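> Just to be clear, the model below is a prediction. Sequence and coordinates:
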Amino acid sequence: MTHATIPETMRAAVWSGDSPRLTVETIPVPTPKAEEALVKIVSCGVCHTDLHVLKGDVAFPGPGVVGHEISGEVVRIGQGTANAGEIGVGTPVVGAFIMPCTECEQCQAGRDDLCEKFFGENRLKGNLFDGTSRLARADGQRLSMYSMAGMADYAVVPLSALTARPSGIPAEESAILGCAAFTAYGAVRKAEVAEGETVAVFAVGGVGASLIQIAKHRGAGKIIAVDVADEKLDAARALGADEVVNSAQRDPREAILEMTDGKGVHVAFEALGLPQTFTQAASCLREGGRMVAIGIAPTGVVGEVEISPLVRRGQTVTGSFGAVTRKDLPEVVELAAEGGYLLKEAVTRRYSLDDVDAAYQALDRGEITGRAIVVM
């Protein structure tokens, strides 16, 4: 099954592997294999996790192509695909960054977020499930794929990581459903945020802003946003935060205790991956409180948690990496379709592929409020 107008070459944002910069190159359009789709990309989100790769904070083999939350249209289904389900040529889709193999022990147990092949082959080696990449430079040099390598005109995506995009939600902004909203959705579900509970969100970038929206939709009571940038805190208020704390000006633990009558919050989310915000988030919990760590840190970075309050007050600290793709991605898309997640408000900047490097440089400088996207 193939769209008739697929070109032989495409443009892609290539990372050399030895510099935190991206260069747009013309490379061959990849070919999907069985149980994979070729997606013509409409847009791709600009995420901090990509930035960690570009800066060498996490181990990933270069050269390669980053970009892991996409919106697009299926233009080819890989030969030998047994059952593509609702996904066919011409289907508008959203793709999640966790691409489950569907066959390993974790996937069989319904833990797509712990897929052994995804982490072993894709995140460590830049491959798809068969141990090879679908991308190469014009001269044949192999290129690694970070998730589906979505910062390009086309991307090969396992069908397991795609869900149909309803016509009622905007195509360009929908890209952020595959990571920013998807990650927040998984974290809120893992925290079991209950109606009326108080919530603190540490760092209100793309994921943090999504946490506010999804926790509010879940019925959270008071939501407190913590960041060092007033612009981001103003945006957090617009998305549903009831109180804000500029942690560059005020101790966040003291402020949160004051805002919660000295009790602390039921749930704290840490969405940045810094030792200080990790410790601060854990320190502001009430009895039985839950802290969920979401932000990715460079290899070897450690966050401290005071032991006695954790034990005596029955608190919980847990990690959450994305969500369960096959179950949660359709639910996230449905949430946006119902108006429970405001896509247009969450996306604050747009870049062309020519300006993709500038997008990540702006992200690194902390200039992007909410989420930016690259429109192909």
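Received it, and whenever you're ready, just let me know what you need.
> okay, CA-based contacts and neighbour counts for the rest of this
Will do.
> State the distance from the residue nearest the centre of the chain to I27.
For the chain, C179 is the residue whose C-alpha lies nearest the centre (CA atoms, centre = their mean; 2.5 Å). Going from C179 to I27 by CA to CA, to the nearest Å gives 26 Å.
> Next: H52.
From H52 to I27 the distance is 24 Å (CA to CA).
> remind me, longest strand of the protein?
Criterion DSSP state E: the longest strand present in the chain is strand 36-46.
> Beyond that strand, next helix or strand please.
helix 48-54 (DSSP states H and E).
> Identify all contacting residues around that following helix.
Contacts with helix 48-54, where a contact means CA atoms under 8 Å, 6 or more residues apart in numbering, come from 15, 17, 19-21, 58-60, 66-68, 296, 298, 360, 363-364.
> So which of those sit within strands?
Those of these lying in strands (DSSP E): W15.
> most surrounded residue in the contacts of helix 48-54?
Counting neighbours by other CA atoms under 10 Å, V66 comes out on top of the contacts of helix 48-54 with 29 neighbours.
> and it, what is it in contact with?
Contacts for V66 (CA under 8 Å, 6+ apart) come out as A13, V14, W15, D50, M145, Y146, S147, M148, A149, G150, M151.
> Pasting the second one now:
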Amino acid sequence: MALNRSSAILRKVIRGGCSSRTPAVSSYSSSLFNSYSYSIRTRSNSTESDSKGVTSSAAGYHINNGSSYMRGAVFWEPNKPLTFEDFHMPRPKANELLIKTKACGVCHSDLHVIKGELPFPSPCVVGHEITGEVVEHGPLTDSKIVQRFPVGSKIVGAFIMPCGSCFYCSKANDLCESFFAYNRAKGTLYDGETRLFFRSNGKPAYMYSMGGLAEYCVVPAHALTVLPNSLPYTESAILGCAVFTAYGAMAHAAQLLPGDSIAVIGIGGVGSSCLQIARAFGASEIIAVDVQDEKLQKAKIFGATHTINARNEDAVTKIKEITEGKGVDVAVEALGRSLTFSQCVQSVRDGGKAVMIGLTLSGAKGEVDINHLVRRQIKVIGSYGGRARQDLPKLVKLAERGTFNLEAAVSRKCKFEEAVEVYKDLDKGSIIGRAVVEIM
């Protein structure tokens, strides 16, 4: 009965919702941070006035006492400390908003950058899963954007930040050309420039998505959705990546239907979100696969009907056993490993879908039996996330109605100053679910 109620609510949200990764190394990988040291540089006085007028005055801001400066967590290079640095207050441009960051989720995508596994310009500010408050609109911003996001609005941001006008954005796909060409390739926004400049020397720093692990960040308006007062800042941060990625995999890549069976390999922040979304979609059998009993135990809270510890038994064999020898309709790989890629493909029934959402070391390959793929009509699908303008409002509604349990999904909260340590713990596999940094 509860399942039917959740499915009905979800269908209603999908029909009526307003329009506008993760990587997962998890506990499958051994810690590569044993020699990785962290440090925190002492913060300068963030309320100091800018006597030289280097940036526009922030005195009108009703947050942070009108500071002209802010702090951000900076990645310099692999195996070098992640440090806190002062920046000039970032300035939004047309159709961009300056956000006072309230919370930022801790994601394996950031960890891949920190470890040098994904190439990205540096120095950069990581963090791409945020909630916050609007404090300024860029000059010449469209009046409809100003009306939708007035100063003081609560917002949640998606890590994919659509430009709104490229070939893919025009098709409501949100595989935005500008996002990949500028942000992911160059660490900038879509005029080819960053919004981050060090206070000490005026030199630029680059932005991983919006560079959300900072006290303020600049975000293109198309990546934002209003967060209702009924939802908390901290837990809601995961809507922008962990839940957003899971929803994109379920709704668009897998096109999961009520009654389908599904296996999720890797029960981290994204994988556990996949379990909740699969339950909301009305999946009949939801199989959680991991190597940690603690994660598998919690998976039952998120909707898993079966759990498999892949350290103790063969995951593919067990999945086939649960599904009477056929395999699942949909298997999801949420780790980003060659082994689990293969397990995912082998776990689906004839005509089934193997959905890959885990990012991995740049250049890593996955193998597949071509004859099995062809003869059994297996579909191998990559899924990077949802559609920010269409899906993020729906996810907010799911969370507001309790169909998606945000509180259960967030297993750890930490202060801004503790952010560097939480990535170390993430690499060790000691975070069950999702961690969120509180910056407010």
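Done, it's in. Keep in mind it's a predicted model, so treat the numbers as computed, not measured.
> Do you have the helices of the stretch 251-400 of the second structure handy? List them.
269-281, 293-299, 315-322, 338-346, 370-375, 388-400 (DSSP state H, counting those that start in this stretch).
> can I get those helices in CSV with distance to C176 of the second structure and mean neighbour count?
Below are those laid out as CSV (distance: least, CA to CA, whole Å; neighbours: other CA atoms under 10 Å):
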stretch, distance to C176 of the second structure, mean neighbour count
helix 269-281, 22, 29
helix 293-299, 33, 19
helix 315-322, 35, 18
helix 338-346, 26, 21
helix 370-375, 30, 12
helix 388-400, 10, 23
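> Throw these into a markdown table and include distance to V226 of the second structure, thanks.
Output for these, formatted as a markdown table (distance: least, CA to CA, whole Å):
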| stretch | distance to V226 of the second structure |
| --- | --- |
| helix 269-281 | 21 |
| helix 293-299 | 29 |
| helix 315-322 | 40 |
| helix 338-346 | 36 |
| helix 370-375 | 43 |
| helix 388-400 | 8 |
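> ok so, going back, shouldn't the residue nearest to the centre of the first structure be in contact with M99?
No. Between C179 of the first structure and M99 there is no contact under CA atoms under 8 Å: 11.5 Å.
> and the equivalent of V291 of the second structure over in the first structure, what does it touch?
Taking TM-score structural alignment, the alignment pairs V291 of the second structure with V228 from the first structure. Counting by CA under 8 Å, 6+ apart, V228 of the first structure touches A203, N246, S247, A248, Q249.
> okay, H52 and I27 of the first structure: which has more neighbours?
Remark: of H52 of the first structure and I27, I27 carries more neighbours, 21 against 18, as counted by other CA under 10 Å.
> Can you find the partner of the more buried one in the second structure?
Under TM-score structural alignment, I27 of the first structure pairs with F87 in the second structure.
> Contacts only, for that match.
Under the criterion of CA under 8 Å, 6+ apart, the neighbours of F87 of the second structure are Y69, M70, R71, G72, L196, F197, F198, R199, S200.
> which SS class is it?
State at F87 of the second structure, reduced to three classes by DSSP: H, G, I helix; E, B strand; the rest coil: strand.
> Distance of it relative to V410 of the second structure?
For F87 of the second structure, the distance to V410 of the second structure - CA to CA - is 29 Å.
> Over to V264 of the second structure?
Distance of V264 of the second structure to V410 of the second structure, given as CA to CA: 18 Å.
> Identify all contacting residues around the longest helix belonging to the second structure.
Counting by DSSP state H, the longest helix found in the second structure is helix 2-16. By CA under 8 Å, 6+ apart, the residues outside helix 2-16 of the second structure that reach it are P258, R279, A280, F281, G282, K394, K397, L398, T403.
> Max pairwise distance over these: which two?
P258 and K397 (19.9 Å; CA to CA).
> element containing V436 of the second structure, please.
strand 434-438.
> T183 of the first structure reaches A323, doesn't it?
Yes. Applying CA under 8 Å, one finds T183 of the first structure in contact with A323, separated by 5.8 Å.
> hmm, back to that, which helices and strands sit right next to the longest strand of the first structure?
On a contact count with 3 or more CA pairs under 8 Å, 6 or more residues apart in numbering; DSSP states H and E, strand 36-46 of the first structure meets strand 70-77, strand 154-158, helix 356-364, strand 371-375.
> would you list these in TSV and tack on distance to I87 of the first structure?
Formatted as TSV, those follow (distance: least, CA to CA, whole Å):
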stretch	distance to I87 of the first structure
strand 70-77	8
strand 154-158	11
helix 356-364	29
strand 371-375	22
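> This completes my enquiry, with thanks.
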